[in-house]
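Novice: Here is a sequence together with a model predicted from it:
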Amino acid sequence: MGNPYNTDLDRNPANYQPLTPITFLERAASVFPDYTAIIHGSIKRSYSEFYQRSCQLASALSKKGVNRGDTVSVILANTPAMLESHYGVPMCGAVLHSINTRLDAATIAYQIDHANTKVLIVDREFISAIRSALELSKVNPILIDYSDSEFPISDSLSEAVEYESFLSGGDSGFDWLMPEDEWDAISLNYTSGTTGNPKGVVSHHRGAYLLAQGNALIASINKHAVYLWTLPMFHCNGWCFPWTMSAIIGTHVCLRHVKPEPIWDALSDYKVTHLCGAPVVMSTILSLENSKRRLLENRVEFFTAAAPPPEKTLTEMNVSGFNVTHLYGLSETYGPAVVNEWHQEWNDLNKEKQASLKARQGVRYLPLESLDVVNPKTMKPVPHDGKTIGEVMFRGNVVMKGYLKNKKASEESFAGGWFHSGDLAVIHNDSYIQLKDRSKDIIISGGENISSIEIEEVLHKHPAVNAAAVVAMPHEKWGESPCAFIELNKNQKASEEELGQWCRDNMASFKLPRKFIFEAIPKTSTGKVQKFILRERVKN
C-alpha cells in the first residue's frame, strides 16, 4: 500500500522555494524600509538603501558578464561594501569569495587563481598586497577598488573602477536571481592549509540560511538588536551574521579597525547588544583603562571561539558588563556549529567549577543534526566518560558542500557519512564535548588558524636548519602563538633574529613564531617528532 499522504503532485512555485538568506534582506527592506540597517562613522543607511545598493551591485556585476557560478572575490575590511557584497554577489548568481586581509601576496594569488576569479573588489588599504598578488596570478579579473570615506586613501589601482562609480551603473530595481537549487554555492572560503595549499570550502544557500537563523535562536537575539563588527567578515562570512542581522531587522555597526577606544565608543553610542570575536578581542576591550571606558547602559552578549578564555578574562568581562558564550566550529560548518549552552543551576557553583564548565566547547547548534566524538578507525562513538579521546565529527545541513576542485579531500572528509573535523576531543556524560588536541597541529592565534606544518616548511628551507618542529605556545593576548624548535646543521649558525626575518620574508606576519628554541628535537624510533613533549616544554 502506498503512502496515503502522497498527493501525486510535484513541487511547484506555490509550495516550494529554494532557501536563501538573500530573502532576509528583501523582507527587511519591504517591512522596515526606514529602519537603520548600517552605521559606519558618519554613514547611516536604512534597510531600503541597503537592499537597493545590493541590487545595484548585482545589476552592475551582471552587466559585466558575471553569471551563475562565477567567482567574485573581495578583500575588504568590515565596511558597508562588505555587507553589500554578501547580498549583491549571490543576487546575480555568483559565488562570494572573501579573502583574509592579512594574507601574503603568494597565498592571495593562489586563491584567486584556484577560484578563477572573474571580478576582484579591493579595499584601498590592501592595494599593495593585491598589486603583488596580481603580478603572480594567472587570472585577469575585472578590478573594482573601494574608497572608504571614513578611512580615505588616495592610492588606487589605475585599471580599476571605483566602487561607487561601479554601483551607479547598476539598477536598484534589479530582478535578482534566486538560486536554481538551494544547494547552489553561495560562498567560497579557504582554510589554512595544513599540508600544501589551502582548501576551498564551498558553502550553499541552504546552509547559510539555516545557520543565519540558528545564530539568532542560539544567541537569543531580539528583533532590532545592534551588532558591532569586531569579528572579520572574511572569517566564515562573519559566522553568517551578515545574514542573521537582516533576519531580525537589526543594525550593523561597522568597525574598520579593532581598537579599544572605538569599541567602547560604539558600545555606548549605539547601545550595542551583541558582538563576536576571538579571545584577543576581549583582551583588546579590557586593555582600556577604566577611566577612559564609556558607560554601558545594557549588558552586552559576547560570543567567542578558538581557545577557551582564561578564568581571569571571563571574570573581568563579566564585571565590565559582558556575558561571554563559548562557540566552536570550522569553515566547513559555516562557522559556529557547537555552543556551550549554559544551565542556570551552574550559576550557583564555585568559580573553579564554572571555569571548567566554560572551557568545554559544548553541544550541537540548533541547525546541526548530529555531533559526536568518534573513533576514526572503527567509526564508533567513544564512551561519554570525559576521558576517551576521539575525533569530533559533524553531520547535517550546515556542513559544507565540499572542497572546490578537490574530490579526494572531499571524499576523505566525508568518509563514513560524517564530516571529519580533524580535531580531537572527549565527550562528557552530559554530551558536552571538550577539545583536547588538534590532529592537524593547527595553532589558533587571535582567532586565526595557523598551520604548524606551513611554518616548518618555511624554516626547513633555511640553509642552516636541519630540522624544525612548531607547536602552540600559550600567549596572554592571542590565546596561542607558534613556538619553533630548531636543530641546526653541523657547523652552521643562525640566530633567533635571523630566523625571524627569514619567516617574515616568506609568510604572513601573523604566522611568525614568537619564540625560537635551539635544541635537539625528540623523535620516536621511527623518526616521528614527539610534539606532545614539545607542547609540555612550552606549557608554562
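Specialist: Looks like it came in fine.
Novice: contacts, neighbours, all on C-alpha from now
Specialist: Will do.
Novice: what's the closest non-adjacent residue to the residue nearest to the spatial centre of the chain?
Specialist: Most central in the chain under C-alpha atoms, centre = their mean is His235, positioned 2.3 Å from the mean C-alpha point. What sits nearest to His235 in space, not counting adjacent residues and going by C-alpha to C-alpha, 6 or more residues apart in numbering, is Asn100, at 7.4 Å.
Novice: Count residues in the vicinity of the closest residue to Ile533 other than its chain neighbours, would you?
Specialist: Distances taken as C-alpha to C-alpha, 6+ apart place Pro522 nearest to Ile533, at 7.5 Å, with adjacent residues excluded. For Pro522, the neighbour count with other C-alpha atoms under 10 Å is 15.
Novice: Check it against this one:
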Amino acid sequence: MDLQTGSMEGLLKCSAVNYVPLTPISFLERAANAFRGRTSIIDGTSVKYNWEETYDRCIKLASALSELGISRGDMVATLARNVYAMQELHFAVPMAGAVICTLNTRHDSAMLSVLLKHSDTKVIFVDQHLLQLAQGALDILANEKVTPPLLVVISESNNSYHTIVNSNSYEYESLLESGNSEFSVRWPTSEFDPISVNYTSGTTSRPKGVVYSHRGAYLNTIATFLLHEMSSWPVYLWTVPTFHCNGWCLTWGLAALGGTSICLRQVYPKNIFENIAEHKVTHMSGAPTVLNMLVNSPVSDRKPLPHSVNIMTGGSPPPPQIISKMEELGFRVHHLYGLTETYGPGTYCLWRPEWDSLPPNEKYKLKARQGVQHLCSEAVDVMDPLTMEKVPEDGKTIGEIMFRGNTVMSEYLKDEEATKEAFKGGWFHSGDLAVKHPDGYIEVKDRLKDIVISGGENISTVEVERVLYSHPAIFETAVVARPDNHWGQTPCAFVKLKDGSNASDQEIINFCRDNLPHYMAPRTVIFQDLPKTSTGKIQKFILREKARALGSLC
C-alpha cells in the first residue's frame, strides 16, 4: 500500500492473516489458554468449573446441538434463572453457529408460545423449576398444529432429572456428555451474523425481537467491562438476570477477563450479602429497586463487606438518596443507561475527580445523571425528534435520546416496519426524554410515554419520584398520569411504605408541595405494592391503566 496515495495495490486485504470477524465467543478460546485453572463458574455447593473445563464443556455442548440437527442461523431458546448452564449456553449456542434467544422467566405460557413460534425456535433449554411453564407453552403450540421445539431440561445439580416428558425431551448434562470434544467451532462467516435475540416490549400480536450481531456483542462486551472498571480476575455476583440483554453482555465479558461467575438464583438481600462475604465478590449489577432493597434490608440480613464492591445500576434513573445510602454501606455505584436495543449499557456517568470534594447532595445528584456515551458507541445525543436538531446544552431543553453506531441492534426480528421507524432520520430513537447539561452530560427526565402533561406543562415523573424518595416513610414509589377534566392530566403517585412506617396520602401530597412547584405535586396517592419486571423495573404501564380507570378527580 502507498501510504501517501492511499493505493491498496499489493495489499492482502481481509485475509486470514489480518482479518477475522469479531465475535465474543473468541473470548472463551483465549480464556481456556490464558486463565486455564482459574475458576470460571460457581453455582451452589456442587458446581464449580475452571476456564479450561468450561471451554471443553461448551465444545461438547455445541457438538451435541449439531447432532440434534442445529444448523447455522437456527434459533435456540432458554428459559432459566441464573444457573450455570446459562453461562455455558451463551458460548455453546453460537459456537454451533446458532442464535441464542434468552426468554424472560416471568412470561406466562401463552406469551412464551407466541415467542417460540415467532422466533422459529428449534430447541429450548428449560430450568427444571420452570418446566411446567414451558410445557404449557409447548402444549399450546401442539394444539395449534405447530411443531414444538425439542426440550432440554436443566436439572438441579444435586437432583438429576430422569423423567422423560416425551420423545423430544433431553436432560442437559446427558446431552452435553454425548457431544464430541473434537468438534470444530462454527465461527461466524460475517461479524454481522446474528448471535442473539432479546425480546423486549411488545404485544402477543406483535412481539419485538431485538437482533444482536457478533460484532455488536463483541464491542459492547468490552465497553461494559471497561465502564464497570473491571480488571483481570473479577468475581461477579449474578444479580442481573442472564436473560436480560445477555446479562448486559457480561456473560461473554467475564471470559475476556478470566473472571468468576457466582450464580444467584434468588435475589434477596440476605443471599447477596452472604455470597459477597463467602466469595469475596468484587462486582455486581442491579436495577435501582435492587439497590433500594439492599439499603432497606434488616441489619440481621447484612454482613460486612470484605472490601468495596463495585455495583453497576441502570434500567431506570436511581434516586440520589439511594446512591448515597449504598455508598455508606461500602458499595461503589456506577450508573449506566441503555436499552435492549443498545445491547444494554449505552452511556454511563463518567465520574470526574473534581466532583469528589462537592457536598454529598450535589455529588449524588451528579452521579444520578446518565452521563456520556461509552467507548464503543459512535454517537449519543439529545435531539428534537421532529427537526432532528440537537437541543442546546442548557440543562433545560428537553429532547429525545438517540444513538448511532456499532452497538445499536441490527433490527427487530421479522419487523421491517418497526425497524425503519426506530431508525428514522439515521438515528435510533430511544423514546426517552432528556436534557443535556453544559458539561455534555445527559440526564433522563422521563419516558416519552410517561411524561405528565398538566395544563400544558410537562411534568417529569422522575423529578417527582426523586422528591418522594426523600420522604422518610417511603420505601418505593412510581408516578404516572391520571386523567383530569380541567388540567388534562395530574400526577398520581403509587407508594409502598417502609415496614413499620406510617404516612397519610395528604401528608405525602403536602410534602411534595413543600419541595416542588405546586403543579408538579401529586394530587392522588395510592398505597400498594408496585408491580415489577424480572429485572426489577417498575411496570408503569400497569399503573397507568389503574390511574386511567380512576377517571378524573373532579
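Specialist: Thanks, I have the structure now. This is a predicted model, so every value here is computed, not measured.
Novice: Just the TM-score for the two chains, thanks.
Specialist: Comparison of the two superposed chains (TM-score structural alignment, normalised by the length of structure 1) gives a TM-score of 0.82, and 478 aligned residues with a C-alpha RMSD of 3.1 Å.
Novice: returning to what we had before: ok, so what distance separates the residue nearest to the centre of structure 1 from Arg102 of structure 1?
Specialist: Distance of His235 of structure 1 to Arg102 of structure 1, given as C-alpha to C-alpha, to the nearest Å: 11 Å.
Novice: where's Thr195 of structure 1, which helix or strand?
Specialist: Following DSSP states H and E, there is no helix or strand that holds Thr195 of structure 1.
Novice: repeat for Ala110 of structure 2
Specialist: Assigned by DSSP H and E, Ala110 of structure 2 falls in helix 109-119.
Novice: What is the corresponding segment of structure 1 for that helix?
Specialist: Counting by TM-score structural alignment, helix 109-119 of structure 2 pairs with residues 105-115 of structure 1.
Novice: What of stretch 189-198 of structure 2?
Specialist: Using TM-score structural alignment, stretch 189-198 of structure 2 pairs with 180-189 in structure 1.
Novice: Any buried residues in that stretch, and which?
Specialist: Glu182, Trp183, Asp184, Ala185, Ile186, Ser187, Leu188, Asn189 (16 or more other C-alpha atoms under 10 Å).
Novice: if I line the two up, what does Leu358 of structure 2 land on in structure 1?
Specialist: In structure 1, Leu358 of structure 2 lands on Leu349 (TM-score structural alignment).
Novice: Superpose on structure 2 and give me the mean offset of the helix or strand Leu120 of structure 1 falls within.
Specialist: Using DSSP H and E, Leu120 of structure 1 sits in strand 117-123. Strand 117-123 of structure 1 differs from its equivalent in structure 2 by a mean of 0.6 Å after superposition (mean C-alpha distance after the TM-score superposition for structure 1).
Novice: ok, and for the very next helix or strand once past that strand, which residues are buried?
Specialist: Downstream of strand 117-123 of structure 1, the next assigned helix or strand under DSSP H and E is helix 127-136. Neighbour-count burial for helix 127-136 of structure 1, counted by 16+ other C-alpha under 10 Å, picks out Ile127, Ala129, Ile130, Ala133, Leu134, Leu136.
Novice: Chain neighbours aside, what residue packs nearest to the last one?
Specialist: Nearest residue to Leu136 of structure 1 in three dimensions, chain neighbours excluded: Ala109, at 6.0 Å (C-alpha to C-alpha, 6+ apart).
Novice: Next one: the one you found from Ala133 of structure 1, what distance?
Specialist: Distance from Ala109 of structure 1 to Ala133 of structure 1, by C-alpha to C-alpha: 5 Å.
Novice: Then Arg53 of structure 1?
Specialist: Arg53 of structure 1 is 29 Å from Ala133 of structure 1, by C-alpha to C-alpha.
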